[in-house]
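**Q** Everything below, folded, please.
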Amino acid sequence: MNSPLSPSPAQWAKALRRTRLGERCLKTYPLKCEDLLRRARSAFKAGRTLKESFRLTQLEAVVRMLEEHECDFVDALGRDLHKPSFETVVSELILVKNEALHAFNNLKKWMQTQHVERNLSTTLDECLIVSEPLGVVFIMGTWCSPVQTCLAPLVGAIAAGNCAIICPSECTAHTAELLHRLVPFYLDNECYHVILADTNDLPEVVELKFDHVFYTGYREEGSRIAVAAARTLTPVTLILGGNNPCYVDQHCDIATTAQRIAWARFHNAGQSLAAPDYILCHMDVTARLVQALKCCLLQFYGYDPRESCSYGRMVNLEIFNRTRDMLWRSGKVAVGGQVIETEKYIAPTILTDVAESDPIMQQDILGPVLPVLTVNNMDEAISFINKQEKPLCVYAYSSNSKVISRLMSETSSGSFCSNDSALQSLMVALPFGGVGASGMGSYHGRYSFDTFSHRKSCLLRSTRFECVTYLRYPPYEERNLSLMTWASTLSQKSQGWCQIM
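**A** The predicted structure follows:
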């Protein structure tokens, strides 16, 4: 508490209360995080979050916060990412509101005890599954979608009855500070907190021992988070980026395919976990697809995307430099390629003649660059995809249902979408998450509720029928074993005798 690096008690108390909008927030140091965790755990142990009415009130407050401060979020994301207001409203605010409203409308059903089907041995018993909250959870968002990746998981945590500490990405400082100021005005001040922490501090914060850690971001940082969580046996959900492949078949509507790929790839200046990262295009249509993509970029952003109000910028110089360097050392620029360091601007770029060994294919693509690789057939595309780490998303464009079916069944990924891009990551009815190197666990809708719940199995029995259950007690006799073996044999033919214990 007395470290020279820490703010004074008066400064900290002022930042913690956060009573005046527009005031710059102080960084939250690990010791202060421990204080917030202690407050949240006390509130959880007091049963503050257990009632359905409390959860509904908090969900309503999330929606109200987004509606009443839409302009503030648009401004913050504009300053952080030069993000167009259209993109902010549609891909950030509306998505979170849909999550909150869906949870609000279904919460009663989700909270209900689930009764397990009885059999003969449990005729007089009750077999139940009860969803109980985990406790205090830690949610870390990413700079790609700083509002959505913080608040969409938070909706699930609230619905499941947890307290939560939220950590927006430091890269999007204006959005992080806005959340830091607004959340205490809308959500319960003991149960929900926002901290501002450096990326390097996160493992130390995770080691404070939460009941669940939810992280959205990229693999390197996700690995550090997972290692830190493992030290305290804390379960984690990791939604991690990677290189998402997109196969374009010779049998498809090239114009529509190009529009949908270009929209997903260059949305938010290419800074997206769910966007298609590279195209595996059938050799018969590669030239047509590249030309169609060029036309789409002209239609979307005009002759000079730098002047377009619909095109964003890189989040910081580190990501800018990384993307620029990969761009300059990979393939051949078919369109775009212009960079302006002072503006963190990289034009929407399409690369052709890309080799598998090029830098752009070896690292996560965090910017507006789309490599196009040519394959001879679908088998070659499937083989290429399966040589790589399992991606978060796989995309396939074809009018042939057999092609779609093969891509879906013969590749492994966190999610799959045919003839469109990224939409599967936005739907409340579908779980979204990774597999293998692209993460573990999922969220959205009911799946968020389950992620932040413990499904406790409960058997409620009476003391009757001891005349049967006595067979399990010592001293063990051969006759009793024979009876139990006989009953077990019957269970293979009928569900009625699976247990006599």
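**Q** CA atoms for contacts and neighbours, from now on please.
**A** Noted.
**Q** Tell me which stretches of the stretch 151-300 of the chain form strands.
**A** With DSSP state E, counting those that start in this stretch, the ranges of strands along the stretch 151-300 of the chain come out as 163-167, 192-194, 212-217, 236-240, 245-248, 278-282.
**Q** one more to line up against the first:
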Amino acid sequence: MDGDRIKATVARQKAAVAERRLRFGLEERKGALAHLRQTIERRERDIVEALRRDFGKPEPEVILTEILPVLQEIRHTMRHLKRWMRERRVAPTLATLGTSARIRPEPRGVCLIIAPWNYPFNLALGPLVSALAAGNSAVVKPSEMTPATSQVIADIIEETFPPDLVAVVQGGREVSQQLLDQPFDHIFFTGSPEVGRIVMAAAARHLSSVTLELGGKSPTIVGPGADLGKAARWIAFGKFVNAGQTCIAPDHVFVHRSIEVQFAEALRAAIRHAYGADARTSRDYARIVNAHHAERLHGLLQDATDKGARISLGGEAEGTYLAPTLIEAITPQMNIDREEIFGPVLPIMAYDGLDEVIDRINARPKPLALYVFEKDAAFAEEIVARTSSGGVGVNLTTMHYTHAGLPFGGVNNSGIGAAHGHFGFQAFSHDKPILKERWSAVPMLFPPYRPRVERLIRMAKRFLG
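**A** Below is the predicted model of the structure:
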């Protein structure tokens, strides 16, 4: 889509904002969401096939990680939307006695949703559910790196919504930049911290509000009292689903030295159980999205092994296939220790004391997720209290993303704002305060400031200040 068509698309949605504020109420929003759900269910085979074509994602994984989260978001939103939209009364303060106060959630207006490639369906339509629930229109920009899925998203939206409510714009970086040049009321971006900075700088030109869902090196700590079988199963799932291309996947594991050998064996057994002796032949194992990212991962492995790291499982690569890989003897000089891995390579690092682990975590940018495996609740609580991260999982991985009652988002380098459920509704809403005068005494303090008024102001300061 060229620049003129992008401007026309945004202008069409801008022109409908005023009418939408009056006519896009509870029933209309729920109707739009119900229509979206029906279209997704009808086009399920197309979605599954598109994701298979884009990066070999197995059908059960498509249903579990792409389609189900969107349907769950729709169901949860429709169930609670009436309450979320309701005006909230606020009790008066001493200074505002004689007034009535309320807060009304209102739509931000025209929103831009920029989706990533790793979960291209889920992370395009999940935020759209929140945008529509809050009463907005939206332009959705799917990732050009997953063209089959992007086209299915475009087909679903075109089939479901008028373009003045939801439109899809496809294309590469140039199209993204043209979109960011437009005066959107809110931008919801999911992607890397590096691109997040570009999006935030572009939003600043129009003072557009932003929600940034980013990433980072999410650490996992396995304590000396952990259930090793449970830890291995959860870590193998969180790390190797979608071939490790998950923003909240465990990036690396700190394991207490006393259980290092037992844990490594349990983890290898969990990987073999999930994907067989050769994941290349498994129908349950996805592929790297493209040759460029496969080469990036090969480069990380090569750099690490050249500097002394050793691969204890996997490492086999062919085209966009990279086996589930465990790597040990990591040092700070290796790129794999500094860069977000975003693939099926898991460094395992032994530690002796918890302080050294916490110091290493706190020396890095705040991660999107942090995971702890330990039966001792005090051990886990100490880590939670002494670190900062977007979310925490204790004795599990990644599942906090699926909890509709929890905010999902990062902090600083890993993101700004939150999504899902009521938190997603709030991200796309402005809480408008409305204060109504009834019998306020404040006019007694208006100028001219004669002696009597001055005495009243000083009394107000004494009692209210």
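**Q** Quick check: TM-score for this pair?
**A** Once superposed, the chains reach a TM-score of 0.96 (TM-score structural alignment, normalised by the length of structure 2), with 460 aligned residues with a C-alpha RMSD of 1.4 Å.
**Q** I'd like the strands of the stretch 151-300 of structure 1 laid out as a markdown table, including distance to R455 of structure 1 and mean neighbour count.
**A** What follows is these, written out as a markdown table (distance: least, C-alpha to C-alpha, whole Å; neighbours: other C-alpha atoms under 10 Å):
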| stretch | distance to R455 of structure 1 | mean neighbour count |
| --- | --- | --- |
| strand 163-167 | 18 | 26 |
| strand 192-194 | 23 | 25 |
| strand 212-217 | 14 | 25 |
| strand 236-240 | 16 | 26 |
| strand 245-248 | 35 | 27 |
| strand 278-282 | 39 | 24 |
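**Q** Excluding chain neighbours, give the residue nearest to A380 of structure 2 in space.
**A** Once flanking residues are discounted, A380 of structure 2 sits nearest to V372: 6.1 Å by C-alpha to C-alpha, 6 or more residues apart in numbering.
**Q** my bad, L208 of structure 1
**A** L208 of structure 1 sits nearest to E34 (C-alpha to C-alpha, 6+ apart), 6.7 Å away.
**Q** Counterpart of K366 of structure 2 over in structure 1?
**A** Aligned by TM-score structural alignment, K366 of structure 2 pairs with K390 of structure 1.
**Q** Spatially nearest residue to G336 of structure 1 (excluding sequence neighbours)?
**A** T349 (4.3 Å).
**Q** Just give the nearest non-adjacent residue to N386 of structure 1, would you?
**A** T411 (6.3 Å).
**Q** Where does the residue nearest to L208 of structure 1 sit: helix, strand or coil?
**A** helix (DSSP: H, G, I helix; E, B strand; the rest coil).
**Q** cool, the one 5 residues further on as well?
**A** Reducing the assignment at R39 of structure 1 to three states with three-state DSSP gives helix.
**Q** Would you agree it is in contact with E190?
**A** Yes. Here R39 of structure 1 reaches E190: they are 6.1 Å apart, a contact under C-alpha atoms under 8 Å.
**Q** hang on, the earlier thing: for the residue nearest to N386 of structure 1, list the residues it contacts.
**A** T411 of structure 1 sits next to 382, 385-386 when contact means C-alpha atoms under 8 Å, 6 or more residues apart in numbering.
**Q** of all the residues you listed, which comes closest to L407 of structure 1?
**A** I382 (6.8 Å; C-alpha to C-alpha).
**Q** Run a quick check on that closest one versus M408, I expect a contact.
**A** No. I382 of structure 1 sits out of contact with M408 when judged by C-alpha under 8 Å, with a separation of 9.9 Å.
**Q** where along the stretch 251-400 of structure 1 do the helices fall?
**A** 254-266, 286-301, 317-328, 378-387 (DSSP state H, counting those that start in this stretch).
**Q** Please identify the most buried of these.
**A** Highest mean neighbour count among the helices of the stretch 251-400 of structure 1 (mean count of other C-alpha atoms under 10 Å): helix 254-266, with a mean of 21.
**Q** Alignment lookup: the residue nearest to N386 of structure 1 to structure 2.
**A** By TM-score structural alignment, T411 of structure 1 lines up with T387.
**Q** Let's check: the centremost residue of structure 2 is which one?
**A** E213 (4.2 Å; C-alpha atoms, centre = their mean).
**Q** Now do the same for that residue: its match in structure 1.
**A** E213 of structure 2 maps onto I239 in structure 1, by TM-score structural alignment.
**Q** With F263 of structure 2 instead?
**A** In structure 1, the residue matched to F263 of structure 2 (TM-score structural alignment) is L289.
**Q** Having no further points to raise, I will conclude here.
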